[in-house]
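**Student:** whatever this is, show me its structure:
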Amino acid sequence: MKTGVGATRRGVLAAALLALVALSAPTALFAQAADPLPSWNEGAAKQQIRAFVERVTREGAPDFVPVAERVAVFDNDGTLWSEKPVYFQFMFALDRLKELAKANPALAGQEPYKSALSGDPKALAALGEKGLLQIVALTHSGITVTEFNALVRDWLKTARHPRFDRPYTELVFQPMLELLAYLRANDFKTFIVSGGGVEFMRAFTEPVYGIPPEQVVGSSGKTEFALDGDTPVLRKLPEVEFIDDGPGKPVGINRFIGRRPLFAAGNSDGDEQMLQWTTMNTGARFGLIVHHTDAVREWAYDRNSPVGRLDKALDEAPARGWLVVDMKNDWNVIYPFEKK
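**Tutor:** Purely as a prediction, here's the structure:
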């Protein structure tokens, strides 16, 4: 073994070469070493997610899935962001209704608008699905798709959540943002498949979730093409075209995505059929349910909640092998603003 000045120089040279290799190594090598889900507590939920992704992305493994088939679908309300005290889109509709009532005061004396404008939570709850749909039809139609998109964007800039006094786009779940990024880093194509309005969601999904508008499937109203002078426009009509909820979700996935998902995430009985469609198939599949169990940092609700009811799907989960994520125990951070 050689010692002395020559050995010392060789040692320094070797260290320098290692440093150069480290600097020139692909970022992905270091990303693999880092925890891709830091807001998830160590435990079974996190382990199951990582084990599944490794199984389907490791070439040569029995459950390997080609990149083209790696489709992941996510519900939005209650799965990617909060949904209490009512769906955020309905909060937008209420604010829009107030503006329309200023221009047309007669609306304030007509039901269901009168009850909606009263601000009384009991009156709002009593509107029922028919009343809510009527309000949405009024507030989401009569304008072009472009004008509607601008209204939603402007509303999201100024509207504040009644409990947290923060913009609604800050009420997204940090662990789910990490999950979306982790799947995309492993060549999954991520889609939103939600009962929310497709035009409403497309106004913010790309900057908030990294999901472009063409990868958003949602409920939709009818639109019509027209020429406004020499300007082509799509005008929103007060008629329902498609409800992307419950059994409508597999229909929407087939119609707008065209591939059966490998991974599906939801939080309510409205996602049950989407989870069934995804997981009740051959090969490796993954179903995930976000269970709202944290009354301190968010809300705790499931079987009896009028918003985001989780009853049948919760009972079905063990038999189907769906992962039920316990928000209180599985997440060390819920919202991005909680990060230190």
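
**Student:** use CA for all of it now, contacts and neighbours both
**Tutor:** Will do.

**Student:** can you pull the buried residues of stretch 273-289?
**Tutor:** Within stretch 273-289, the residues that qualify as buried by neighbour count (16 or more other C-alpha atoms under 10 Å) are 273-279, 284-289.

**Student:** and if you look at stretch 312-322?
**Tutor:** Quick answer for stretch 312-322 (16+ other C-alpha under 10 Å): 313-314, 317, 322.

**Student:** what do you get for stretch 124-136?
**Tutor:** Buried residues in stretch 124-136 (16+ other C-alpha under 10 Å): 124, 127, 131-136.

**Student:** quick revisit: among the buried residues of stretch 273-289, which are in strands?
**Tutor:** Taking DSSP state E, the ones among the buried residues of stretch 273-289 that sit in strands are 286-289.

**Student:** show me which of the residues you listed is closest to residue 219.
**Tutor:** residue 289 (20.8 Å; C-alpha to C-alpha).

**Student:** ok so, going back, now the buried residues of stretch 124-136 in CSV, with distance to residue 112 and secondary structure?
**Tutor:** Listed next are the buried residues of stretch 124-136 as CSV, based on distance: C-alpha to C-alpha, whole Å; DSSP: H, G, I helix; E, B strand; the rest coil:
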residue, distance to residue 112, secondary structure
124, 9, helix
127, 7, coil
131, 6, helix
132, 8, helix
133, 10, helix
134, 8, helix
135, 7, helix
136, 11, helix
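
**Student:** between those residues, which is nearest residue 6?
**Tutor:** Nearest to residue 6 among the buried residues of stretch 124-136, with distances taken as C-alpha to C-alpha, is residue 136, at 79.6 Å.

**Student:** quick one: that closest one from residue 202, how far?
**Tutor:** 17 Å (C-alpha to C-alpha, to the nearest Å).

**Student:** and this one, please, so the two structures can be compared:
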Amino acid sequence: MGKIKSFVYVFILVTATLVSCKKEITIKSEVQSAQTNPLPSWNDGPVKTAIMDFVAKVSTEGSPDYVAPEDRIATFDNDGTLWCEKPLVQELFVFYLVKKEAEKKPELKEKQPYKAILENDTAYLKTLHQEDLVKLVVSTHTGMSAEAFATEAATFFANAKTPSGMPVAKIVYQPQLELLEYLRNNGFKTYICSGGTTDFIRAISQQYYGIPPEQVIGTQFKSEYADTTGVNDVMRLPGLASFNDKQEKPVNIWQHIGKRPILACGNEGGGGDIYMLRFSQGGNKPSLQLIINHDDEAREAYYQEKDNKSLNWAAKYKWQVISIKNDWKTVYPSK
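**Tutor:** A predicted model of the protein is given here:
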């Protein structure tokens, strides 16, 4: 009987050890995989190689191209670069605010553009010009405190979906999430530099991208501090202080960070990011410029610039063009 007990004890001990070893091997395998292939959603090719070579040379001490951690700044556009921009999520937020305002003030339901949005926001979205969008953004995003706006944005994102029914949280680009993490793991500080409004993006920057709110640069409204009865907050005023697009992006990067990014990533679509990429090339440190080409009509919204300016600049200044069709194994997160 004692021999049986001893055998059972040894069997349990060996089994537990094997299970433990298997778990340890699995963990080590996952760690090694993450180290050897930190960008699993990227296809092997010139772009992926260029990214990894650049990160290695600027983060390896002793390398002639070594850049100190405090200068490893990376800036990313948001719409069309970190998440899908067809449709613009900020447009969906505008419609959300319009509908809420119309509920409070029924007389607005018969006025334009409220009437058109309430009747068919998807149809109105297709006809919306940038100038009209800016006017709507200004009218719906102001006249409230900073805290009140933050609450509205958080409420919107809690249940936000695209017209196709996809949760907004699912339209982020998986390869870009990997790239952001890879950069941070190698001593980079990652920033968002977007034409979207700062406080809107701050509502999800940490949750979606691991980027804290203070590292978001966006379009800014005029504002003032108010300390009156029942109010002690920054009030959002009707009027733009800075529209963070095109040539304004380098200006705001410098004002916000005080340094040039050594890596800048944007997308073709309206020429809004090319000056940020050029700005990152103007310093005395090694730099890398990435621009996304929306060339995959099967998995993502396909669109190209009529004048091809962004891709022409990419060829002229030797930027890396990320082809969604060819460089990304997957576009959106699987979970």
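
**Student:** closest one to residue 5 of the first structure out of the buried residues of stretch 124-136 of the first structure, please.
**Tutor:** Using C-alpha to C-alpha, these come closest to residue 5 of the first structure at residue 136, 80.5 Å.

**Student:** I figured that closest one hits residue 93, correct?
**Tutor:** Yes: counting by C-alpha atoms under 8 Å, residue 93 is a contact partner of residue 136 of the first structure at 6.1 Å.

**Student:** and the nearest residue to residue 116 of the second structure once chain neighbours are set aside, what element?
**Tutor:** Excluding the flanking residues, the one nearest residue 116 of the second structure by C-alpha to C-alpha, 6 or more residues apart in numbering is residue 124, at 6.4 Å. With elements taken from DSSP states H and E, the one containing residue 124 of the second structure is helix 121-127.

**Student:** could you dump the ones in strands among the buried residues of stretch 273-289 of the first structure to CSV with distance to residue 175 of the first structure?
**Tutor:** Output for these, formatted as CSV (distance: C-alpha to C-alpha, whole Å):
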residue, distance to residue 175 of the first structure
286, 17
287, 16
288, 13
289, 13
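
**Student:** how close does residue 120 of the second structure get to residue 301 of the second structure?
**Tutor:** 21 Å.

**Student:** do the same with residue 66 of the second structure
**Tutor:** For residue 66 of the second structure relative to residue 301 of the second structure (C-alpha to C-alpha), the value is 38 Å.

**Student:** the more surrounded of these two?
**Tutor:** Neighbours per residue (other C-alpha atoms under 10 Å) separate residue 66 of the second structure from residue 301, with residue 66 holding more: 18 against 14.

**Student:** the more buried one corresponds to which position in the first structure?
**Tutor:** Matched by TM-score structural alignment, residue 66 of the second structure corresponds to residue 64 in the first structure.

**Student:** its match contacts residue 52, doesn't it?
**Tutor:** No: contact criterion C-alpha under 8 Å: residue 64 of the first structure and residue 52 do not qualify, at 10.2 Å.

**Student:** quick check: the match of residue 66 of the second structure is in a helix.
**Tutor:** No: Residue 64 of the first structure is assigned coil when assessed by DSSP: H, G, I helix; E, B strand; the rest coil, not a helix.

**Student:** burial count for residue 191 of the first structure?
**Tutor:** By other C-alpha under 10 Å, neighbour count at residue 191 of the first structure equals 25.

**Student:** now the buried residues of stretch 312-322 of the first structure as a markdown table including distance to residue 70 of the first structure?
**Tutor:** Output for those, formatted as a markdown table (distance: C-alpha to C-alpha, whole Å):
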| residue | distance to residue 70 of the first structure |
| --- | --- |
| 313 | 24 |
| 314 | 25 |
| 317 | 22 |
| 322 | 18 |
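
**Student:** tell me the one of these nearest residue 32 of the first structure?
**Tutor:** Nearest member of those to residue 32 of the first structure, counting by C-alpha to C-alpha, is residue 322, at 25.9 Å.

**Student:** please say which position in the second structure the closest one maps to.
**Tutor:** By TM-score structural alignment, residue 322 of the first structure lines up with residue 319.

**Student:** which ones are touching the closest residue to that match other than its chain neighbours?
**Tutor:** Leaving aside its sequence neighbours, residue 319 of the second structure sits nearest to residue 289 (C-alpha to C-alpha, 6+ apart; 5.1 Å). Counting by C-alpha atoms under 8 Å, 6 or more residues apart in numbering, residue 289 of the second structure touches 263-265, 277, 280-281, 319-320.

**Student:** cool, and residue 79 of the first structure?
**Tutor:** Counted by C-alpha under 8 Å, 6+ apart, residue 79 of the first structure has contacts 173, 176, 265-267, 289-290.

**Student:** residue 221 of the first structure belongs to a strand?
**Tutor:** Yes: Residue 221 of the first structure: assigned to a strand according to three-state DSSP.

**Student:** residue in the second structure paired with it?
**Tutor:** Checking TM-score structural alignment: residue 221 of the first structure goes with residue 221.

**Student:** go ahead and confirm that match touches residue 237.
**Tutor:** Yes: if you go by C-alpha under 8 Å, residue 221 of the second structure and residue 237 touch, sitting 6.6 Å apart.
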